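**Q** Compute the structure for the input listed below.
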Amino acid sequence: MQVTEKSSEGLKRAFAVVLPAADIAARRQARLAEIGKDLRLPGFRPGKVPPKIVAQRYGQAVMGEVLERSLDDAARRIVTDRGLKPAVQPKVEIVNWSDGADLEFNLDVELLPEITIPDLAAIEVEKLTATPSEEEIAKRLEEIAKRHRNSEPVEETRPAVAGDLLVVDFTGRIDGRAFRGGSATDMEIEVGGAGFVPGFTGGLVGLAPGETREVTVSFPEAYPAEDLAGKTAVFEVTAKALRRALPPSIDDALATKHGFADLNAMREAIKGAIQREYDQLSRLRLKRALLDKLAEQARFPTPEAMVEAEFGAIWQRIEQDMKAGQLDEADRGKDEATLKAEYRGIAERRVRLGLLLSEIGRANNLTVSQEELKRAIIAEAQRYPGQERKVLEYYQQNPQAIERFRAPLFEEKVIDYVLALAKVSEKAVGPEDLMRDPEAAEA
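**A** This is a model prediction of the structure:
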């Protein structure tokens, strides 16, 4: 094999390679002989088919197989012999080949950069912390009580007013046709309340039991169901009963109803749930601050192919959001060129940080154990109450699917390792400050 380095620019290497015709022919003969050992054809004993007939029948298919394997083997040898570390699969392009001639091809390789790990102990980050207030706990309790409050019939005969509970049947139609999910019977709806298509509950004001009314609404452009987004629907609503919501009771009975010993136990459980939410948000903020610090010190070139692949995945999602009218508020009004430039920058940052985190993990022998993967799968199954067994069986039957957990687990492990070395100070803030977008705050 003759290998000539054509160019070396940045992370890119280009080689011109020539594989001798004799090597190709030898591989082809060896493969045909291998096939002939077990070949069965009418008129011949097993394994005794003449080589000429084997070549006539399988020569073309074998040649394609031999060429592919020869190219792969040659590319692997070049990479190994020169100690190269490809960032992505090397690109092979056949330049010249004909039966009986040398195989000439070009090999383009983009390498991983040399990465210097920064002084992790010198990194300084601030961890924001928050604790639930009595007002927040009381608000959560009130929300739970309101969702489970009782109601009573309205004895007087009168139209519904905002805040009443109206029991209705309704059917929604678009262009005269009923649509999936647009009908219900005996549904209790808070007149003027939230949770429905804008304008629907408000259109029930003044409707009395026994009456039927048409309520016209327009689904928002960003409505989750794409077949309904932006369309106008007419709902035929029949009122069947009028009820009055009773004031929510926040007492031991409410706590017992939800499986707690008393109201104090329920309050402590709510406090713990809110604290876990705050701790999770605190972790996200801390991780973001740490990644910003690492990005500042990650001064190495990024493989163009990796950036393009990352950008392609991001841009595909952006295009989908554009079509669905769900583009982020910050992106609306920007032209395509501006958006592409911004998201290409995001793609480059992700690739650079990914390479740095990978190198930190490799240099410090950080790995994801089978036990950690198992715990991640169990946690995933618990997200689907009642279907846990099916989820677990899916991953047992599809071991390759488990790999989707490895990368995020590895990243979190590296983040924990860096945080253990870095200088982390804590700052107590209110929940509002913890939830505020840092970029929005700076703006």
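**Q** rest of the way, CA atoms for contacts and neighbours
**A** Will do.
**Q** Outside of stretch 168-177 itself, list whatever touches it.
**A** 178-179, 182-189, 231-241 (CA atoms under 8 Å, 6 or more residues apart in numbering).
**Q** now do stretch 20-38
**A** Stretch 20-38 is contacted from outside by 1, 46-49, 51, 54-55, 58-59, 62-63, 66-67, 70, 100-103, using CA under 8 Å, 6+ apart.
**Q** make it 10 Å
**A** For stretch 20-38, the surrounding residues in contact (CA atoms under 10 Å, 6 or more residues apart in numbering) are 1-2, 39, 45-55, 57-60, 62-67, 69-70, 97-104.
**Q** Which members of those residues occur in helices, if any?
**A** Among the contacts of stretch 20-38, the ones falling in helices (DSSP state H) are 51-55, 57-60, 62-67, 69-70.
**Q** From the contacts of stretch 168-177, keep the buried residues only.
**A** Buried by 16 or more other CA atoms under 10 Å: 183, 188, 189, 233, 234, 235, 236, 237, 238, 239, 240, 241, out of the contacts of stretch 168-177.
**Q** Show me how far the one helix or strand the last one maps to is from its chain's centre.
**A** Of the helices and strands defined by DSSP states H and E, residue 241 is found in strand 232-245. Relative to its parent chain, strand 232-245 has a centroid offset of 39 Å by CA atoms, centre = their mean, to the nearest Å.
**Q** immediately after that strand, which helix or strand?
**A** On the C-terminal side of strand 232-245, the closest following helix or strand by DSSP H and E is helix 252-257.
**Q** Can you tell me which helices and strands that following helix packs against?
**A** Applying 3 or more CA pairs under 10 Å, 6 or more residues apart in numbering; DSSP states H and E, one finds that helix 252-257 contacts helix 134-147, helix 263-297.
**Q** Can you tell me which of the contacts of stretch 20-38 are buried?
**A** 49, 54, 55, 59, 62, 63, 66, 67, 70, 102, 103, 104.
**Q** Please work out which of the helices and strands packed on helix 252-257 is packed deepest.
**A** helix 263-297 (a mean of 17; mean count of other CA atoms under 10 Å).
**Q** For it, enumerate the helices and strands it packs against.
**A** When contacts are defined as 3+ CA pairs under 10 Å, 6+ apart, helix 263-297 sits against strand 124-129, helix 134-147, helix 252-257, helix 336-363, helix 406-421, helix 431-435, helix 438-442.
**Q** for comparison, sequence B:
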Amino acid sequence: MQVTETLNAGLKREIQVIVPAKDMEARLVERLEDAKSKVRINGFRPGKVPLQHLRKMYGKAMMAEVVNDILSKSTGSIISDRGEKAAMQPEVTMTEDEKEAEKVLSGEADFSFQIAYEVIPPIEVKDVADIKVTREIYDVPEAEIEEQALRVAESARSFTTKKGKAEDGDRVTIDYVGKIDGEPFEGGADTGANLVLGSGQFIPGFEEQLVGVKAGDEKVISVTFPAEYQAAHLAGKDATFDVKVTEVAKPEPLELNDEVAKNLGLESADKLREIVKGQLENQFGALTRQKVKRQLLDQLDAVYSFEAPSKLVEAEFENIWNQVTGDLEKAGRNFEDEETTEEKARAEYQRLAERRVRLGLVLAEIGEKAGVQITDEEMQRALYETVRHYPGQEKEIFEFYRSNPQAQANLRAPLFEEKVIDHLLGQVDVTDKKVSKDELLADDEETAEAAPKKKAPAKKKAAPKKAAAKDEGSDGE
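**A** Now for the predicted structure:
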């Protein structure tokens, strides 16, 4: 095999590989010999089929297997032998001329192909002892825990039927049918639906028109679906709802006690408070880590300056741009609404993509030098956490990751990154600082995170909610 470098410009490399016809012949004969004892051909005893007969019948097909074998096995080894790392999957090209290809498959010509790729630049891991970060810590007060626990307990609040008009905070039980242009639409009807007025559970304008109704009232409500409504066929449409009120109930005073906790499936009010405290601490702890990580990445970005592989930057930019434009389209906005232009936005996100790629390579090198590893158990936990977000599709998601190495790599990448961040935080100067909630929540200038966000298999569309009148943004997703 003859390997010749034909391009070495910056990070770009091109390699010409020639496998002489005699070597191709030797590989083919080896395959034919192996097949000789396995094939069954009428008129020949097992293992006695002449080699020339096998060549006549299977020669071209087996030579094609030889070609594929060389392409799959040699590309990585050639780059590795050169002491290089490819930034992305190398591009392999060979002749498209049918006559030339026929000669190769017939063993009459050398097999020639080209490998084009970008290398990951050499990165010298630098001392980080001079890096200083401030870890902002918010201690959640008991009053905030109690307030949040009461919000959670709200779902277990009891109501008592009352006479008279419904007020904000009252619960109305209703039957309704939604119509567009006078025709009922799918998912727009329900019976016995409970709605707490003022909860924001239904689309804007719906609940307000029920204030003042009494049991037995019938009313036609007119609303307009939000432009960004999840069901595209309803988004922005004017609709009416024929509503019949079957009950009005007033809320009972809410007290956080063991009985309320048991209605929520917990053994005591203290257990509810404990769970709420843990959730709040996790929530604010995640903000603390995000800010620390941002400081760390900003300083690493200032220390490491090198050319990032253009293909990686291009791929990362496309990920970012697709997300940005998709979010704008979903919100019915454009770049002018964001007080910028598409040209300026492209330049900004191009810089963001370059930063992400560069920092991703830096963290990868630091992690490799430090011996950071992701265990099978950690991968399994991450997989189960991912699967949890796709109820009813667990089997398909498991199979997707099991059979897709790239998906596994995308699952592993953020785990590896966070471990490297932990490793660095053990080496840099970290100062803890107690802050208020407002200080912790204060918006910093947005900066990039090191690596592209992990990808997941496309999620199937959720089934329409039973009542289209319900505000689909209220479920927290």
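**Q** Report the TM-score for the pair.
**A** The TM-score (TM-score structural alignment, normalised by the length of structure 1) is 0.85; 437 aligned residues with a CA RMSD of 3.4 Å.
**Q** picking up where we left off before, rebuild the helices and strands packed on helix 252-257 of structure 1 as JSON lines, extending it with distance to residue 432 of structure 1.
**A** Formatted as JSON lines, these follow (distance: least, CA to CA, whole Å):
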{"stretch": "helix 134-147", "distance to residue 432 of structure 1": "12"}
{"stretch": "helix 263-297", "distance to residue 432 of structure 1": "11"}
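**Q** Which among those helices is found nearest to residue 219 of structure 1?
**A** Closest to residue 219 of structure 1 of those is helix 134-147 (CA to CA; 25.3 Å).
**Q** distance from that closest one to structure 2 after superposition?
**A** Once the two are superposed, helix 134-147 of structure 1 sits an average of 3.0 Å from its aligned residues in structure 2 (mean CA distance after the TM-score superposition for structure 1).
**Q** Quick one: residues in contact with that helix.
**A** With contact meaning CA under 10 Å, 6+ apart, helix 134-147 of structure 1 is reached by 133, 148-149, 245-251, 254-255, 258, 263, 266-274, 431.
**Q** Could you do stretch 312-327 of structure 1 as well?
**A** 220-226, 229-230, 306, 308-309, 311, 328, 331-333, 336, 339-340, 343-344, 346-347.
**Q** try 6 Å this time
**A** For stretch 312-327 of structure 1, the surrounding residues in contact (CA atoms under 6 Å, 6 or more residues apart in numbering) are residue 222.
**Q** buried ones in it?
**A** 314, 315, 318, 324, 325, 326, 327.
**Q** Per the alignment, the fifth one pairs with which residue of structure 2?
**A** Yep, that's residue 325 of structure 1 we're talking about. Aligned counterpart of residue 325 of structure 1 in structure 2: residue 331 (TM-score structural alignment).
**Q** Pull up the aligned stretch in structure 2 for the strand holding residue 241 of structure 1.
**A** On structure 2, the counterpart of strand 232-245 of structure 1 by TM-score structural alignment is residues 238-251.
**Q** do the same with stretch 417-436 of structure 1
**A** With TM-score structural alignment applied, stretch 417-436 of structure 1 matches the range 423-442 in structure 2.
**Q** now do stretch 302-316 of structure 1
**A** Counting by TM-score structural alignment, stretch 302-316 of structure 1 falls onto residues 308-322 of structure 2.
**Q** Would you pull up how far that stretch lies from the middle of the chain?
**A** Offset of stretch 308-322 of structure 2 from its chain centre (CA atoms, centre = their mean): 16 Å.
**Q** that's a helix at residue 23 of structure 1, yeah?
**A** Yes: looking at residue 23 of structure 1 with DSSP: H, G, I helix; E, B strand; the rest coil, it is inside a helix.
**Q** Relative to residue 172 of structure 1, how far out is it?
**A** Separation of residue 23 of structure 1 from residue 172 of structure 1 (CA to CA, to the nearest Å) stands at 73 Å.
**Q** These two: which is more packed in?
**A** In this view residue 23 of structure 1 and residue 172 are compared by other CA atoms under 10 Å, and residue 172 has more residues nearby, 22 against 14.
**Q** Look at the more buried one and give its secondary structure.
**A** Following three-state DSSP, the label given to residue 172 of structure 1 is strand.
**Q** buried residues in stretch 389-403 of structure 1?
**A** Those buried within stretch 389-403 of structure 1 under the rule 16+ other CA under 10 Å are 391, 392.
**Q** contacting residues around that stretch?
**A** residue 381.
**Q** Stretch 222-233 of structure 1 now?
**A** Around stretch 222-233 of structure 1, the neighbours that count as contacts under CA under 6 Å, 6+ apart are 173, 174, 216, 217, 218, 219, 220, 221, 325, 326.
**Q** which residue lines up with the first one in structure 2?
**A** By that I understand residue 173 of structure 1. For residue 173 of structure 1, the aligned residue in structure 2 is residue 179 (criterion: TM-score structural alignment).
**Q** again with the third one
**A** Aligning on TM-score structural alignment places residue 216 of structure 1 opposite residue 222 in structure 2.
**Q** would you say its match is within a strand?
**A** Yes: when three-state DSSP is applied, residue 222 of structure 2 is found to be in a strand.
**Q** and it, how many neighbours?
**A** Neighbour count for residue 222 of structure 2, taken as other CA under 10 Å: 15.
**Q** Not counting its neighbours along the chain, what's nearest it?
**A** residue 240 (4.4 Å; CA to CA, 6 or more residues apart in numbering).
**Q** Quick check: the one you found vs residue 214 of structure 2, distance?
**A** Taking CA to CA as the measure, residue 240 of structure 2 falls 20 Å from residue 214 of structure 2.
**Q** and what of residue 425 of structure 2?
**A** Residue 425 of structure 2 is 61 Å from residue 214 of structure 2, by CA to CA.
**Q** Before I go, just wanted to say thanks for your time.
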